[in-house]
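Student: Below are the sequence and a predicted model for it; my questions follow.
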Amino acid sequence: METTESAAPRLTSLSHGGGCGCKIAPAVLAELLKGTSPGTPFASLLVGAETSDDAAVYRLNDEQAVVATTDFFMPIVDDPYDFGRIAATNALSDVYAMGGTPILALAIVGMPLNKLAPEQIRDILRGGEAVCAAAGIPIAGGHSIDSVEPIYGLAALGLVHPQQVRRNSQARAGDALVLGKPLGVGILSAALKKGQLDADGYRAMIATTTQLNAVGPALAAIDGVHAMTDVTGFGILGHLLEMCRGSGLGARIRMDDLPLLPGARSLAEAGVFTGASARNWASYGSDVRPGDALTETDRVLLCDPQTSGGLLVACAEESLADVLATFRDNGFAAAVPIGRMQAGDVAVWVD
């Protein structure tokens, strides 16, 4: 019997994970990559895989470098159009996080053709196309397969001036840390899958996950911005720790200053969260120095996997006002300072 749209299952029921919560846990990924060779060094490769940065950057000439990245995952929501939008927004974020401007994308499509109606698949593709149109770029092709689980994402290319590349490994001691979007996407997505997310919560989740981090190039143009990354599947702690390891520094953040999506804390207190939170803590908890007042709910929030999360910026204190103004002028009202980089052990202290 042919599948019809009305009889089609929920997208989230077809996958074992969703959004950036699908990412392989940091410790498992490190084990898988153990012993792999980075290959022969290339003088023009400005950013490779050495510091787990957001994208590769390759110098073309003195004025231009190409930014290349790929990102894809299984559904985090049931609405096909929203799924496509979220996946595309998330993929383009890696270009913005390097200070680059996207120029084109290729679609990555894996769909269970025997379970999804053609209309659903077309809506997923339309969602991705809408986001790329908003970013001013074409989806110029791609690749598709018949897959057991629905998968969608992009391979994205961008351009950046070589001197404006912002890596995750160039933070300096004393830098202020600013987070551009609120946390809690993983928790809200878990609530959605359990049927416990209300309409307001869904709107808040869609609003943040489909907001392009197009502010990245403007932030990179500020002299005092030393490092950037985006917060995705490893949670705020995991991606901050990548910044610490790359920079050879520690960091201290304030739990009360972390911006949260409405309802995220109360849902976490009620036991609603993803399995990725526990996997994240198991991977990097030994490098976290929690304060005495840190609760189990706090830990869930700190390790919550973000999908299409915010930019995390390390900047000089004298540039903090410019960074906050740039975020807010570009529509990121939730952007706030959350802590500071510091000399000493490579770890994150949570107050």
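Tutor: Okay, I see it.

Student: can we go C-alpha only for contacts and neighbour counts from here?
Tutor: Will do.

Student: quick one, strands of the chain?
Tutor: Counting by DSSP state E, the chain has strands at residues 45-47, 56-59, 65-73, 101-111, 139-146, 151-160, 176-179, 225-230, 250-253, 288-290, 311-315, 336-342, 348-350.

Student: take a look at this one as well, against the first:
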Amino acid sequence: MAPEALAHVLRPLQSLFRPERFPALLVGLHVSDDAAVYKVTDDVAVIQTLDFFTPVVDDPYDYGAIAAANAMSDVYAMGGEVALALNICGFPPTLPAETIAEILRGGAEKVLEAGGALAGGHTVDDEEPKYGLAVMGLVHPNRILTKGGARPGDLLALTKPLGVGIIATAAKGDAADPAHVPPAVASMKRLNRDAARLAQQVGVHACTDVTGFSLLGHGYEMAERSGARLRFHVERLPFVDGAARYADEWLFPAGTCRNETCFGRHVDFAPGIPDEMRQLLFTPETSGGLLLAVASEKVDRLTAEFTGAGQPIWIVGEVATGQGIETVA
């Protein structure tokens, strides 16, 4: 569902769940973020989220692992750890049992890697395969990360390369170079767990994961929640191999246009940034990395901690006063 349409249908529900009636709901419909957060005790808050989608790759095991990593990413974006997960499944009756088993195995092993327990789930018949997870995470109420804390002067860091969405689209159309697919799959399967732990260790002001709304869409959400302006430098943005090529060939998924329609009016592009790059920055990502806003005096420590842990990180922009998104060369 497009972001604007989603906001429209959720708006009437806000009056049913007012914050004063549910004071333990720290993050919900009135303070939307990557996941809901409910305070249980002074030391424990529950993070609740779910996500599922149709196949983005042909291999069933990889599909299950990517879908699981994507679903759990919201827990990491909120600063927590995965505790429990349930399968969400929609499969055609004609889909071989062996294929279903591989999808579920991919998801289960990814939950195990995250340190969580898979405790069951629910399955329905569907014409097209759909798989994902409902996930419960845990976090200390004082250590919740949200989109809304970015401050002017902060620097912006990204923990995974962009472009996996257009690689997956090219692969679906048999237009992808076979050499470009495995690195994109590996990126989508990689958990954001270590990145979130390092971000918590150093301390960051804001965090979100880059998924279906694209870098610019999720970046705008951070800017809007923070009351600030985000500036991205195109030359600093990392991309998986092949992404620029398929952008030049205009192999964009339908979600690119939806994101541009919704968020485009909030984005200012510097002259000289080509249309292909503009579209690529509106292209949905799957199981993307974390976008972090960190105080400038902590950036050297952040990059050192990531490098020491063998985790990639790129400094891709900064937070300024104002509104919306600015994209410069």
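Tutor: Thanks, I have it. Note that this is a predicted model, so its numbers are computed, not measured.

Student: Of all the strands of the first structure, which one is nearest residue 167 of the first structure?
Tutor: Of all the strands of the first structure, it is strand 225-230 that lies closest to residue 167 of the first structure, at 5.3 Å by C-alpha to C-alpha.

Student: In a markdown table: the strands of the first structure, plus mean neighbour count and distance to residue 322 of the first structure.
Tutor: Listed next are the strands of the first structure as a markdown table, based on neighbours: other C-alpha atoms under 10 Å; distance: least, C-alpha to C-alpha, whole Å:
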| stretch | mean neighbour count | distance to residue 322 of the first structure |
| --- | --- | --- |
| strand 45-47 | 17 | 26 |
| strand 56-59 | 22 | 26 |
| strand 65-73 | 23 | 25 |
| strand 101-111 | 21 | 20 |
| strand 139-146 | 13 | 33 |
| strand 151-160 | 25 | 21 |
| strand 176-179 | 26 | 11 |
| strand 225-230 | 28 | 10 |
| strand 250-253 | 23 | 20 |
| strand 288-290 | 17 | 30 |
| strand 311-315 | 28 | 10 |
| strand 336-342 | 22 | 12 |
| strand 348-350 | 22 | 25 |
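
Student: Adding distance to residue 30 of the first structure, write those out as a markdown table.
Tutor: Shown next, in a markdown table, are the strands of the first structure (distance: least, C-alpha to C-alpha, whole Å):
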| stretch | distance to residue 30 of the first structure |
| --- | --- |
| strand 45-47 | 19 |
| strand 56-59 | 18 |
| strand 65-73 | 18 |
| strand 101-111 | 25 |
| strand 139-146 | 28 |
| strand 151-160 | 23 |
| strand 176-179 | 26 |
| strand 225-230 | 19 |
| strand 250-253 | 20 |
| strand 288-290 | 18 |
| strand 311-315 | 22 |
| strand 336-342 | 24 |
| strand 348-350 | 19 |
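
Student: so which of those gets nearest residue 88 of the first structure?
Tutor: strand 151-160 (5.8 Å).

Student: Show me how far stretch 69-88 of the second structure is from its chain's centre.
Tutor: The chain centre lies 11 Å from the centre of stretch 69-88 of the second structure; the measure is C-alpha atoms, centre = their mean, to the nearest Å.

Student: again, but for stretch 50-68 of the second structure
Tutor: 14 Å.

Student: That one corresponds to what range in the first structure?
Tutor: Aligned by TM-score structural alignment, stretch 50-68 of the second structure falls on residues 70-88 of the first structure.

Student: list the contacts for the residue nearest the centre of the first structure?
Tutor: Geometric centre of the first structure, nearest residue: residue 232, 2.9 Å, by C-alpha atoms, centre = their mean. Contact analysis of residue 232 of the first structure by C-alpha atoms under 8 Å, 6 or more residues apart in numbering lists 20, 239, 305-310.

Student: now swap in residue 66 of the second structure and tell me
Tutor: By C-alpha under 8 Å, 6+ apart, the contact list for residue 66 of the second structure reads 107, 185, 188-189, 287.

Student: go with 6 Å
Tutor: By C-alpha atoms under 6 Å, 6 or more residues apart in numbering, the contact list for residue 66 of the second structure reads 188-189.

Student: And stretch 149-156 of the second structure, what's buried?
Tutor: 149-152, 154-156 (16 or more other C-alpha atoms under 10 Å).

Student: you'd agree residue 320 of the second structure is up against residue 229?
Tutor: Yes - using C-alpha atoms under 6 Å, residue 320 of the second structure is in contact with residue 229, at 5.0 Å.

Student: related to what we said a few turns ago, okay, the buried residues of stretch 149-156 of the second structure in TSV with distance to residue 102 of the second structure next?
Tutor: TSV is the format used below for these (distance: C-alpha to C-alpha, whole Å):
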residue	distance to residue 102 of the second structure
149	40
150	41
151	44
152	47
154	43
155	41
156	37
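
Student: closest to residue 48 of the second structure among those?
Tutor: residue 149 (20.5 Å).

Student: can you tell me which residue in the first structure aligns to the closest one?
Tutor: Aligned counterpart of residue 149 of the second structure in the first structure: residue 170 (TM-score structural alignment).

Student: What distance do you get for that match to residue 38 of the first structure?
Tutor: Counting by C-alpha to C-alpha, to the nearest Å, the separation of residue 170 of the first structure from residue 38 of the first structure is 21 Å.

Student: before we move on, what about residue 302 of the first structure?
Tutor: Applying C-alpha to C-alpha to residue 302 of the first structure and residue 38 of the first structure gives a distance of 31 Å.

Student: Mind checking which of these two has more residues around it?
Tutor: Set residue 302 of the first structure next to residue 38 and count neighbours by other C-alpha atoms under 10 Å: residue 302 wins out with 22 against 9.

Student: which one in the second structure is aligned with the more buried one?
Tutor: Using TM-score structural alignment, the partner of residue 302 of the first structure in the second structure is residue 281.

Student: For that match, give me its contacts.
Tutor: With contact set as C-alpha under 6 Å, 6+ apart, residue 281 of the second structure has these partners: residue 215.

Student: what about 8 Å?
Tutor: Neighbour list for residue 281 of the second structure: 214-216 [criterion: C-alpha under 8 Å, 6+ apart].

Student: next one: residue 135 of the first structure
Tutor: 102, 212, 214.

Student: do that again at 10 Å, thanks
Tutor: Contact analysis of residue 135 of the first structure by C-alpha atoms under 10 Å, 6 or more residues apart in numbering lists 89, 92, 101-104, 129, 212-214.
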